[in-house]
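>>> Below is the structure, and that's it, no one-letter string:
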């Protein structure tokens, strides 16, 4: 057991470090991330409209914007599912 906490004497509590001051809350981080996803969706939609109107010079840029928006949305959905899963797991914990 001495290899678990090197430098700590038996019965001596390890010093507890305070967490670094957070720059923003988790909710603010999620809100910002969702705003970026929404902006990418709007950008992809605008690129598709420009393409349909014949104003988009590069089809590859339109496809790239669409794929970026799709991947961002899929990531946001995956994060949402993990948050819900974690919440449900916490709710199942006995008190």
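Perfect, thanks for sending it. No experiment lies behind these values; they were computed from the predicted model shown.

>>> hey, let's count contacts and neighbours off CA atoms from now on
OK.

>>> residue ranges of the helices in the protein, please?
Listed in chain order, the helices of the chain (DSSP state H) span 26-52, 59-92.

>>> With distance to residue 16 and mean neighbour count as extra columns, can I get the ones you listed in JSON lines?
Shown next, in JSON lines, are the helices of the chain (distance: least, C-alpha to C-alpha, whole Å; neighbours: other C-alpha atoms under 10 Å):
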{"stretch": "helix 26-52", "distance to residue 16": "23", "mean neighbour count": "15"}
{"stretch": "helix 59-92", "distance to residue 16": "25", "mean neighbour count": "14"}
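
>>> And here is the other one:
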């Protein structure tokens, strides 16, 4: 049976989390110092960079569509929807991170 969302590819922000281990695992020195390339900050930076790339692609195709230089309008529609979904995903992740931070701040010490 074919998955209804089989054509959806996840951005590198999600696939970059493959190195995350459970809480029972002993972290190595690179993870505790934040020096590894798969840390939260690098995943966040790469997802924002990917979002910017999708938005600039969509903007470029929008300009081509407005000037009549775009051969296939569906290319613009696909790029615009990808940029929209990526923006919604980044905003949702940001909101969940802020919510988690606020929950931690409310914990009694």
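Nice, thanks for sending it over. Please read these numbers as outputs of a predicted model, since none were measured by experiment.

>>> Next, the TM-score between them, please.
With the length set by TM-score structural alignment, normalised by the length of the first structure, the two chains reach a TM-score of 0.78; 80 aligned residues with a C-alpha RMSD of 1.5 Å.

>>> circling back: mind putting the helices of the first structure in JSON lines, distance to residue 19 of the first structure included?
Output for the helices of the first structure, formatted as JSON lines (distance: least, C-alpha to C-alpha, whole Å):
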{"stretch": "helix 26-52", "distance to residue 19 of the first structure": "14"}
{"stretch": "helix 59-92", "distance to residue 19 of the first structure": "22"}
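
>>> Report how many residues lie close to residue 18 of the first structure.
Per other C-alpha atoms under 10 Å, the neighbour tally for residue 18 of the first structure reads 6.

>>> Show me what it aligns to in the second structure.
Residue pairing (TM-score structural alignment): residue 18 of the first structure is matched to residue 26 of the second structure.

>>> what does stretch 76-92 of the second structure correspond to over in the first structure?
Using TM-score structural alignment, stretch 76-92 of the second structure pairs with 62-78 in the first structure.

>>> With the second structure overlaid, report how far the matching stretch is off on average.
Superposing on the second structure and averaging over aligned pairs (mean C-alpha distance after the TM-score superposition for the first structure), stretch 62-78 of the first structure comes out at 0.3 Å.

>>> ok now that stretch, how far from the chain's centre?
Centroid separation for stretch 62-78 of the first structure versus its chain: 13 Å, with C-alpha atoms, centre = their mean, to the nearest Å.

>>> One more: stretch 29-38 of the first structure?
8 Å.
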